[in-house]
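Colleague: please work out how this folds:
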Amino acid sequence: MSENTLQLSPTSRRKTLLGALAGGVGLVAVASGAYWFFYGAHFVSTDNAYAAVEVAQVTPSVGGTISEVLVTDTQAVKQGDILVRIDPTDATLALAQAEADLARAVRRVKGFVANDGSLAAQIAAREADEKRAAAALSAAEADFERARIDLDRRQALAASGSVSGDELTRATNAFAAAQANLDASRAVAAQAKANRSTALSSREANAVLIANATEETNPEVTLARARRDQAAVDLERTVVRAPVDGIVAKRTVQLGQRVQAGMPLLAVVPVQEMHVDANFKEVQLENVHPGQPVKLHADLYGGGVTYHGIVEGFSGGSGAAFSAIPAQNATGNWIKVVQRLPVRIKLDPGEIATHPLKVGLSMTAEIDTRKLN
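Modeller: Prediction:
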């Protein structure tokens, strides 16, 4: 202590120390304010954050009896690995039936095509019959006209006795025969015309079945082929495969169990695609935008492991808005509660591979609102 200080009175010395203390406190306050203004105010953090992932539910596309279960809970699987087999007997029989129906449809369509040529030949034959009947009708009309004239002539001569009764009788009989022959020829001509019309209608009906299509593109063949393909797909679906890489969880399926299409069998958790749902207070989100960098820590590893992420987006509503029993804020007994909005944070896949996470683990997240990645 200097000689000047020793000469100060106790009161002066106390004032000097208090002034120094006040200056130090002020300096700390200024430093703290500057730190907060220039740095700390640009960060928002929360410990209300949890690891999450889009879980893949495994359900069968066809029903049947479980014949084999190849995985257990916690087992790691790759996309495409076989998880469960369903007894393929029913699907195999359905495929065999569908293939038989397809072969029958192909033969039926080939019959339609072949029948078209046969019906064309029939039409040509009916046209020839119609022409022949028309010629016969013309001949019958000529015979009838000749018999009529001959009868009229003999009837005119019969009054004078120039024609015998026997000759008149023969002329009358010839006229009657010509009349009958004419009627028969007309009937034959009408039948020939009707037969030709029937043949034309049959060909038109057959043509509708093969119009604007080949044997391969005919609707009957196409329908049968689609049913065959569906049966083949159903048979393939008796083998249930992993939709993504991940860890098996919530396995409920058992050997011998009868399952229906869409029934949950198990879940595959793609832990390599983990993200974080951080629930920030609404008052913290004024300057938070997608693309901003985030530092995260998992309670599993403590502060020694830091994850780096990016803000992906915001939920469409607060947690309270989507709760099972939403708050009734229109009631009289209303108390304002600060709401939290889930923020989705994308994690670095490399860091997840090095330090794996599981769904639901607690996290802390700190967003740097100064910049965008």
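Colleague: C-alpha only now, for contacts and for neighbours.
Modeller: OK.
Colleague: residue boundaries of the helices in this protein?
Modeller: In the chain, helices defined by DSSP state H lie at 3-7, 10-38, 89-158, 165-210, 219-236, 349-354, listed in chain order.
Colleague: a markdown table for these, including distance to residue 80?
Modeller: Converted to a markdown table, the helices of the chain look like this (distance: least, C-alpha to C-alpha, whole Å):
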| stretch | distance to residue 80 |
| --- | --- |
| helix 3-7 | 85 |
| helix 10-38 | 52 |
| helix 89-158 | 21 |
| helix 165-210 | 43 |
| helix 219-236 | 13 |
| helix 349-354 | 21 |
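Colleague: could you measure from the residue nearest the centre of the chain over to residue 252?
Modeller: Relative to the mean C-alpha position of the chain, the nearest C-alpha, by C-alpha atoms, centre = their mean, is the one of residue 61, at 12.7 Å. Applying C-alpha to C-alpha, to the nearest Å, one obtains 17 Å for the distance of residue 61 from residue 252.
Colleague: here is the second sequence; please produce its structure so I can put it next to the first one:
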Amino acid sequence: MNAPVNNATPEAAAGNPKRKKALITIASVVVLAGLGWAAYDFVVSSHYEDTDNAYVQGNVIQITPQVGGTVMAIMADDTDFVKAGQPLVKLDPADAKLALDQAEANLAQSVRQVRTLYANNSTLAAQVALRTADVTRSQTDIARAQSEVDRANDDLRRRQALTGNGAVSKEELSHAQTQVANAKSGLSNVEAAVAAAQAGVVAAREQLASNQAQTDGTTVEQHPSVLAAAAKVREAYLASQRAGVMSPVDGYVAKRTVQLGQRIAAGTPMMSIIPLNQVWVDANFKEVQLRNIRIGQSVKLTADLYGKKMEYNGTVAGLGVGTGAAFALLPAQNATGNWIKVVQRVPVRIALDPQQLVSNPLRVGLSMNATIDITRQDGKMLADAPRSGVLATLTTPDEQAANAEVQRVISANVGRATAVARVGKSVEAPATLAAVAPVSAVQAQ
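Modeller: Here you go, the predicted structure:
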């Protein structure tokens, strides 16, 4: 075979070392870059987890009326800043005022009815005493009638003994027998009267016991009927106060939907209040990033609103207990059909520095970039206790004013019996006790 012919020129042969050197240089640069990236990842990047899937969240407090009514005035609009207790919407108070007047009238009537119960104790005790006296008189009449019967029987026996001697006529004997019959008839009438008087005593005692059952152990002010009516007054009073809708917290007005003259029912959304000094960030990290995230780790955040020049300091406050897909309106069903794995994300709540929010306020829904320093691993993955600082409304109904209104109505209708009723007695208590004494004596007999 013929030997291969080398057609390479001397210049090409001379250039191969340069090409080799260039390739070695490029390979060295790539290796050094890889080593540098590996070193950066080990020394720096491995200590941080970051995401741009983060958004500002906050409490969106919905303002709804507790009572229905017609809107008469709107004192706050979108973007306005309101303080806690500041009026937002005023409803027509006419219906609530009428309900309050009716409740107060019912309370006044209940107080007077209860006063009548206490007063009836004296009347019924007197009735018992009167019936008892009737029984005593009837018992005296029985003794007198029995004496008449005995006397008539004696007269009849004497005349019957003299009948055989002719000393007593048949007419006289007949008169004696008639007198005996009349005396026995009178005795029967008296016994019937005694039975009726005793029945009257029993009925009077039952009426007294029934009336005392409604008054024993209580006063006019603490009587169940008065307490029930007083509760209705408090309810109506609070409803009249709720005709003015107040702001529960300091914040900014958003999403006002209520309109002047609108007839709204209780619970209808009218507007929202957002306290921007209490916002936080929900950063949605991939599930592969969660293994080293712990509560209490420090976070650096930047907002698209201010750019990278403004860096917020945050702290991991908690980790979500489910992915976004788990709480979706239509959760994924991966058990049927073709399936493609999608990396899930879990929200991580990040608390912000309140001082930074004052100088650089954020808005709900703004995009954020969050970078968590995962160097510290001494925290917990899930919270084991509730956080402090839960929102609480500063506007509560004035129950003391409602109680004062109830007391005013009671005092105006309790009359002279107030002082005695406080100790569970009526004004005629001494007379009542005196009248009950004979009843006790009769019961002992």
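Colleague: need the TM-score from the superposition.
Modeller: Taking TM-score structural alignment, normalised by the length of the first structure as the basis, the two superposed chains have a TM-score of 0.92; 365 aligned residues with a C-alpha RMSD of 2.1 Å.
Colleague: still on that earlier bit, list the contacts for the residue nearest to the centre of the first structure?
Modeller: 234, 237-238, 261-262 (C-alpha atoms under 8 Å, 6 or more residues apart in numbering).
Colleague: show me which of the residues you listed are buried.
Modeller: Buried by 16 or more other C-alpha atoms under 10 Å: 234, 237-238, out of the contacts of residue 61 of the first structure.
Colleague: how about those in CSV, adding distance to residue 36 of the first structure?
Modeller: Conversion of these to CSV gives the following (distance: C-alpha to C-alpha, whole Å):
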residue, distance to residue 36 of the first structure
234, 64
237, 60
238, 62
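Colleague: and of the residues you listed, the nearest to residue 99 of the first structure?
Modeller: Distance to residue 99 of the first structure, by C-alpha to C-alpha, is smallest for residue 234 among these, at 13.6 Å.
Colleague: show me the contacts for that closest one.
Modeller: Here residue 234 of the first structure is in contact with 61-62, 91 (C-alpha under 8 Å, 6+ apart).
Colleague: what does residue 82 of the first structure correspond to in the second structure?
Modeller: Matched across to the second structure, residue 82 of the first structure falls on residue 87, judged by TM-score structural alignment.
Colleague: swap that for residue 163 of the first structure, sorry
Modeller: Taking TM-score structural alignment, the alignment pairs residue 163 of the first structure with residue 168 from the second structure.
Colleague: over to residue 124 of the first structure?
Modeller: For residue 124 of the first structure, the equivalent position in the second structure is taken to be residue 129, counting by TM-score structural alignment.
Colleague: mind listing what its match touches?
Modeller: Going by C-alpha under 8 Å, 6+ apart, residue 129 of the second structure touches 435-436, 438-439.
Colleague: so how far is residue 442 of the second structure from it?
Modeller: Taken as C-alpha to C-alpha, the spacing of residue 129 of the second structure relative to residue 442 of the second structure amounts to 9 Å.
Colleague: cool, residue 357 of the second structure as well?
Modeller: The span separating residue 357 of the second structure from residue 442 of the second structure equals 86 Å under the rule C-alpha to C-alpha.
Colleague: repeat for residue 310 of the second structure
Modeller: Distance of residue 310 of the second structure to residue 442 of the second structure, computed by C-alpha to C-alpha: 97 Å.
Colleague: repeat that for residue 319 of the second structure.
Modeller: 82 Å.
Colleague: quick check: longest strand of the first structure.
Modeller: The longest strand of the first structure (DSSP state E) is strand 43-52.
Colleague: average offset of that one relative to the second structure?
Modeller: Superposing on the second structure and averaging over aligned pairs (mean C-alpha distance after the TM-score superposition for the first structure), strand 43-52 of the first structure comes out at 0.8 Å.
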